[in-house]
Structures are given as structure tokens and as C-alpha cells.
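# Quick one, fold the following:
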Amino acid sequence: MGTVTTSTVELNDGRRLPALGFGTYLLSPGRQTQDAVRTALDAGYRHIDTATVYGNERDVGAALRDSGLRRPEVWLTTKLWNADHARPLAALETSLEKLGVDSVDLWLMHWPVMRRLDSWKAMVRAREEGLAKSIGVSNFLTRHLDELAASSDVVPAVNQIELSPFLYGTRADTLRTCRDQGIVIEAYSPLTKGARLQHPVLEEIAAYHAVTPAQVLLRWSLQRDFVPLPRSSNPDRIRANADLDGFTLTNDELRRLDALDEGLTTGWDPAGAD
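Model (predicted):
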């Protein structure tokens, strides 16, 4: 092992998304975000995920510029926050200014809140105008996706949801809907925010492959065709979480991990969204 995975997945709009991303949720604005993102870029990540509500877009942009990488080399995602559904295009312009870029690679609707159908029309316009090269949603379950499909001919390229083996069966219906509609799943909190890293099944599989439980969870995501978005401020963990190409989980190991479902959500559950 020792290299970041460079695989990509094809989106329904024809673009290719790096199969591993670096999440920035709960990274504090300022040096913590800048240092973590710069470490991730130095380690080989080429997919950075942020959001308006994270409050760190400006620092993500600064880290990208400091990295010396050309803008096209890094996939950049941000999200439309709930309070901005009355002015989605203005909110995107603000995000672009903070990030210091002319466009983002992916703009997601952060939650399925009221006015979401009107906001989706604005997001389609943003794509047409080149402000967001791809558009998608986050925390949408089957009923939200079906509602959107009934109102628009534009299918989201991505649905970013919380996902790990401990939530896999619970989200089966949404995963099936995304597969049927050609929507790529991005998995946030793929490491359960550390809540299940000491699970005996994880530890056993990790010991067999001489990797960490976190690496097992991320490898599971990749082999299940999800795009995981691990987040850390620890440089060693940032680098280790990208080191996934030197081992492969067997079919039996994948099935054992699939069976760990317990409906675990580590944040707000969109099952309660109207």
C-alpha cells in the first residue's frame, strides 16, 4: 500500500468523480481547515467536500490555492443551505467568492426542506450557466427523489447521505432508487464518527488485512460503489484513510459487514423530513 486511490466513478451527466473524497464537516474555520485540506491534497486526495453551513469555504479555497495544484486537478463540492432556499443563486455566488473560484464541480442541495423543487430549478439554471458543472442532492430518501423525478427532467448526479455498514440495510430502499435512477451515492460519516471503530467484526477483518478498522469501512464503501468522504484533522489519519488500494475485501467479508446494520445515524435523520 502507500498511495491514494485514483479510481473514479462516472456520473449520469458524463463527468467523472474521484471515488474518494475528503470531508470538511466540523473542521474549524481558520488554520484547522487549511492545514487539514492542505494535508489531504498533499497526500493525493483530489476531491474536497465543503458546504455553506460549515463556515469554512474560504479556508478550503485558501488551501487549494496554497497547494499549487491547478484548479481542474481538484474536484470541489459545496452545498446550498436551508436558510438560502429563497435565494439559491445568490448563495452560490457567495460560495464561489469565498472559495475563490469561478465554478464548483458539484453543487448539492443540503437537505430536503420546503421550496426544494423551486431550488432545484435554480440549480439546473446554475448548471446551464456553468456556475456548477454538476448538481445533486444530499439527505434525500426515496420519497424525496421520486418527488423530484416527477417534477423535473434533470436527474441529480449525486445523492450524498450518511452511510456505513451500520446503516446499510436501513437505507436499502434509497440505495435501490438511486441505482434505478442512475444517481451516484456519496457516503458521509462513513467512519460512524468513530462510534463503531472498535466493533469486533471490524477489528477482526482489519487485523487479517493488517489495516485499520477505518480503512476497512472505507474499502467497504468503495467496493459497494459508494464514494466515501472521510474527515479528520489528524495528518496520520488523513493519509491512512487514503491508503486503500493495497487490499481487497472478500465477498464473505463484504457480507459480514453488510449484516452489521443497526439503523445507526450519527446526525439528524432525514427520515423525519416531509
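# contacts and neighbour counts: CA atoms only from here.
Will do.
# what ranges do the strands span in the stretch 51-200 of the chain?
75-80, 104-109, 132-138, 158-162, 184-188 (DSSP state E, counting those that start in this stretch).
# contacting residues around the longest one?
Judged by C-alpha atoms under 8 Å, 6 or more residues apart in numbering, the contacts made with strand 132-138 from elsewhere in the structure are 13, 15, 103-112, 123-124, 126-127, 155-161.
# got the angle for that strand vs strand 104-109?
Per axes from the mean of the first three to the mean of the last three C-alpha atoms, to 10 degrees, the angle that strand 132-138 makes with strand 104-109 is 30 degrees.
# Now do strand 132-138 against strand 184-188, angle only.
Note on geometry: by the same axes, to 10 degrees, strand 132-138 and strand 184-188 are set 70 degrees apart in direction.
# Now do strand 132-138 and strand 158-162, the angle between them.
Using the same axes, to 10 degrees: strand 132-138 against strand 158-162 is 40 degrees.
# distance between the ends of stretch 15-31?
End-to-end distance of stretch 15-31 (C-alpha to C-alpha, to the nearest Å): 32 Å.
# how about that stretch: buried residues?
Buried residues in stretch 15-31, counted by 16 or more other C-alpha atoms under 10 Å: 17-27, 29.
# Give me the buried positions along stretch 200-210.
Here stretch 200-210 shows 202-203, 205-206 as buried, counting by 16+ other C-alpha under 10 Å.
# want to put them side by side, so please do this one too:
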Amino acid sequence: MQRKLTLNDGNVIPQFGLGLYQLPEGTETQNIVKTALELGYRHLDTSHAYQNETSVGQAIQDSEISNSEIWITSKLWPSDYEQAPEAIERMLKRLKVKQIDLLLLHQQVGNYRKAWIALENAVKEGKVKSIGISNFDGERLVDLFNFADIKPSVIQVETHPYHQQVELQEFLKPYGTKIESWYPLGHGDKNLLEEKIFKKMAKKYNKTVAQIILRWHIQEGIIVFPRSTQKEHLAENINIFDFELSCSEIKEIRKLNKKQPYFTMTYEEQEKNFLSWKLED
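I've put the predicted structure just below:
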């Protein structure tokens, strides 16, 4: 039975889900979502930038599972920030829902303050349940938290055993904001996946190294949604709730922290790349 976490706004989110990054619009994504739902997935993480929201929404509509049982996370791209209210309306139509469970600001460039006000208003209007941010750090992270009337429920950032976001966790504690992980398996880094400690634990629990790392995320209170397109891997990824790492094993994994992100784009590079990217509806 997979876990759920209570956010700082009182809403309850499935801690484990499916990431839909780089999955194309169309039947392929619909089939992947259908399979995931059949396997017990109840959290789907998409985005306007992924350009597959319509397929995600259709797959949910086609399933026999009530919309109320499925948590949908999506994200506004910076090109949406200036007209965020209208962008939210279009997102609701693409996803074929009356309310988005969690809506994030995808990047820390553009008029994120104006967009955040729109997210807060969407919560008050019942169009969005919870709101948060993605890929914010440094001065822009602090500015957003100081500015916001409704503090972010989650922040989605690169998190894995080589980059455990310890300082960020300390910053978030007073707000009760949860971390969501992307690159949960370290961007497939061979060095990480071949760490002796993971191989030892995998043998002990009769699990794969990936399952050990995903279980570590769960026990650290991190929301995680690995991406997969194969039924075998989808089933394997979610099969992490029948064992538990010991306190000493968690401590050993914490020692692997190198504060080593794989994404290292500067503010200036983010502004140059992200603000010029216009998306189709």
C-alpha cells in the first residue's frame, strides 16, 4: 500500500507517482498512463511544457478510476506567466478536469510574482487545489516565499543520493513545504547505480538498485515519480512498499551526498533559453 503525505495546506498527496516528461502526445502516452493506473499509480506528473496534457486527461477519462482518486500535477511555463489566468483555463480544458490537484510554476524566470498571484486566485476560485514551484533556488526562492500569501505546498527540484538538498530541506521546514524529486535516480549515472552500498541492500532485500533508491526517497519524505515507458519497469518501480530500509542504512545513504547536481544552468542561461520558448496549446 503506497504512502500519502499531508501538505501544508491540508491536502493529501500520493507520495509516489509517474513522471511524464518526454512522453509524446498521442496513444503512446495514453497507453502508458492506462497501464500505470492499472498497476496502482495514483499520481501523474505532467506539464504544459511536456505537451502531453491532452493525452493524460484522455487516459484518465477512459479509465474506470474516479478522477477524485487520481492526483494530477501540472506546471505553467514562463511564457504562460503574464497571462496565467487564461493559461490555467486552457490547462483545465486540456486535462479535461474542473480542478487541478497541484499546479507549479515550472521555472524561476519571467514574471513569476504575477503568476503566483494568479495561482493563489485559482486556489480561492476552486480551480486548483494546491500550488507550488519547480526549479527555484537562491535569491528567487527566498523572494517567492517572502512574497507569497499562500506558501508553496511543494517544490520540485533535482534530488537524489548524490544531491540530497539538505540545505533546502532546512529552509523549507518552517513552511512545511515538501520536496518533489526529479532525476530521482541521478539521471541514470552509472557511478550512482553501481554504488556498493546499493548493491548490498539490493541483494539483502531481493530488490533492484533502482528500487532501493526509490525506497530511500520514500523514507526521507520526498515525493517521487520516476519515468518509465515499459510495463515491466512501471511494475518494478511501484513495488517498493513491501520492505523498509533500516535507520543505519538510511544513514549510510546520507553519507553519499556530494551536493552534485546534473543540472547546472545559470540564471542568465535559464532566462535566455526558457523565456524564448513558446508553447502550443
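# Going through the contacts of strand 132-138 of structure 1, which ones are buried?
Buried members of the contacts of strand 132-138 of structure 1, scored by 16+ other C-alpha under 10 Å, are 103-112, 123-124, 126-127, 155-161.
# So which bit of structure 1 is stretch 103-120 of structure 2 matched to?
Stretch 103-120 of structure 2 lines up with residues 107-124 of structure 1 when matched by TM-score structural alignment.
# one step back: which of the buried residues of stretch 15-31 of structure 1 fall in strands?
If you go by DSSP state E, the buried residues of stretch 15-31 of structure 1 have 17-18, 22-23 in strands.
# Residue 269 of structure 1 - how many residues pack around it?
Neighbour count for residue 269 of structure 1, taken as other C-alpha atoms under 10 Å: 12.
# which one in structure 1 is aligned with residue 170 of structure 2?
Residue 170 of structure 2 maps onto residue 176 in structure 1, by TM-score structural alignment.
# And for its match, the neighbour number?
Residues near residue 176 of structure 1, counting by other C-alpha under 10 Å, number 13.
# What of the one 4 residues further on?
As a burial measure, the neighbour count of residue 180 of structure 1 was computed by other C-alpha under 10 Å and equals 9.
# what's the answer for residue 153 of structure 1, then?
Applying other C-alpha under 10 Å, we find 8 residues neighbouring residue 153 of structure 1.
# Please apply the same query to residue 126 of structure 2.
Neighbours of residue 126 of structure 2 (other C-alpha under 10 Å): 12.
# now residue 114 of structure 1
Look at residue 114 of structure 1: counted by other C-alpha under 10 Å, it has 12 neighbours.
# Can you show me the helices along the stretch 101-250 of structure 1?
Ranges of helices in the stretch 101-250 of structure 1, per DSSP state H, counting those that start in this stretch, are 116-128, 142-151, 172-181, 200-209, 213-223, 235-241.
# Residue 45 of structure 1: which of these is closest?
helix 235-241 (9.1 Å; C-alpha to C-alpha).
# which part of structure 2 lines up with that closest one?
Going by TM-score structural alignment, helix 235-241 of structure 1 sits over residues 231-237 in structure 2.
# Tell me roughly how far the matching stretch lies from structure 1 on average.
Mean deviation of stretch 231-237 of structure 2 relative to structure 1 after superposition (mean C-alpha distance after the TM-score superposition for structure 1): 0.7 Å.
# Could I get the buried residue list for that stretch?
Judged by neighbour count (16+ other C-alpha under 10 Å), stretch 231-237 of structure 2 contains these buried residues: 234-235, 237.
# Out of these, flag the one nearest to residue 190 of structure 2.
Checking the buried residues of stretch 231-237 of structure 2 one by one against residue 190 of structure 2 (C-alpha to C-alpha), the nearest turns out to be residue 237, at 18.0 Å.
# how near is the closest one to residue 159 of structure 2?
Distance, residue 237 of structure 2 to residue 159 of structure 2, using C-alpha to C-alpha: 17 Å.
# Not counting sequence-adjacent ones, nearest residue to the residue mapped onto residue 144 of structure 2 from structure 1?
Aligned by TM-score structural alignment, residue 144 of structure 2 pairs with residue 148 of structure 1. Spatial nearest neighbour of residue 148 of structure 1, chain neighbours left out: residue 117 (6.7 Å); criterion: C-alpha to C-alpha, 6 or more residues apart in numbering.
# Quick check, residue 256 of structure 2 in contact with residue 160.
No. Counting by C-alpha atoms under 8 Å, residue 256 of structure 2 does not reach residue 160; the two are 9.7 Å apart.
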